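*Asks:* I would like the atomic coordinates for the input below:
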Amino acid sequence: MRSRYTAFARGASDYLLATWHPSTRPSRVRLDPAQRWIGLRILHTELGGEGDDTGLVEFVARGKEGGRGFRLQELSRFEKISGRWYYRDGEHR
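*Replies:* The predicted model follows:
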């Protein structure tokens, strides 16, 4: 989760696509260069350990755009395939 947040903050769409689950991966990621990400707080995790194949992460990401603050809260689902974690999907809260 933290690496994907960092990829959003740095504009690394290639990394976002590479870590997106093949069954839900879009053909491209459109990042808004006017958005500036300024913080991530993990609220809750479930599963996602060494022996798990799935995991949940609830987070709040804060940012600014045009001088105004915004926040994104999501419950994200991840799945491990061949030892590597992929973002499957999420529900905005």
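*Asks:* alpha carbons only for contacts and neighbour counts from here, please
*Replies:* Will do.
*Asks:* which strands and helices sit next to the longest helix seen in the chain?
*Replies:* For the chain, the helix with the greatest residue count under DSSP state H is helix 2-10. If contacts are counted by 3 or more CA pairs under 8 Å, 6 or more residues apart in numbering; DSSP states H and E, helix 2-10 sits against helix 13-18, strand 35-47.
*Asks:* one more sequence to fold, the one below, so I can look at both together:
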Amino acid sequence: MDKDARCLCNSGEIYGSCCGRFHVGYRELEAPVWPGTAVELMRSRFSAFAMMLPDYLLATWHPTTRPTELELDEAIVWRNLEIIRTESGGPFDQSGIVEFEAHYRILGQRESQHEVSNFVREDGRWYYLDAVE
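*Replies:* A predicted model of the protein is given here:
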């Protein structure tokens, strides 16, 4: 994706200064760049689904709930992310909740996924833990 294009996560920012910095920065060996809040992580994970980046998704999934592998469905075209609400999940919190609706198309049909997700922060880094709904 062009770093100057509008980010897929619907933040209103450009990709390079939004989710793109995490998609590239997490691989830095000396100073990896990780999202600083649960919402940033949620947005970057949505963009990773849209861009078919399973390695990033696995890297941001908590080790206790992470699958061993992740195969993304190429028929799903992720279109829009709507953050409905958050609880905690700030830079100094240890846990957070993000409720969202992710809109997508599959085989020409419009669909959406509603989820309440749990996030945890360990060693200064946020992880997706699991879904409540």
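*Asks:* rewinding a little: angle of the longest helix of the first structure against strand 35-47?
*Replies:* Helix 2-10 of the first structure runs at 170 degrees relative to strand 35-47, counting by axes from the mean of the first three to the mean of the last three CA atoms, to 10 degrees.
*Asks:* now helix 2-10 of the first structure on the second structure. Mean distance?
*Replies:* Helix 2-10 of the first structure differs from its equivalent in the second structure by a mean of 0.2 Å after superposition (mean CA distance after the TM-score superposition for the first structure).
*Asks:* what does that helix correspond to over in the second structure?
*Replies:* Matched against the second structure by TM-score structural alignment, helix 2-10 of the first structure falls on residues 43-51.
*Asks:* returning to what we had before: now the helices and strands packed on helix 2-10 of the first structure in CSV, with distance to Arg84 of the first structure and mean neighbour count?
*Replies:* Shown next, in CSV, are those (distance: least, CA to CA, whole Å; neighbours: other CA atoms under 10 Å):
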stretch, distance to Arg84 of the first structure, mean neighbour count
helix 13-18, 11, 15
strand 35-47, 15, 14
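*Asks:* possible to save those as a markdown table with distance to Ala7 of the first structure?
*Replies:* Formatted as a markdown table, these follow (distance: least, CA to CA, whole Å):
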| stretch | distance to Ala7 of the first structure |
| --- | --- |
| helix 13-18 | 6 |
| strand 35-47 | 10 |
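*Asks:* out of these, which is closest to Gly90 of the first structure?
*Replies:* Of all these, strand 35-47 sits nearest to Gly90 of the first structure, with 13.3 Å by CA to CA.
*Asks:* so how far does the closest one sit from its counterpart in the second structure?
*Replies:* Compared with the second structure after fitting, strand 35-47 of the first structure has a mean deviation of 0.3 Å; criterion: mean CA distance after the TM-score superposition for the first structure.
*Asks:* what span of the second structure is the helix or strand following that strand aligned with?
*Replies:* Following strand 35-47 of the first structure in sequence order, the next helix or strand is strand 54-65 (DSSP states H and E). For strand 54-65 of the first structure, the aligned range in the second structure is residues 95-106, judged by TM-score structural alignment.
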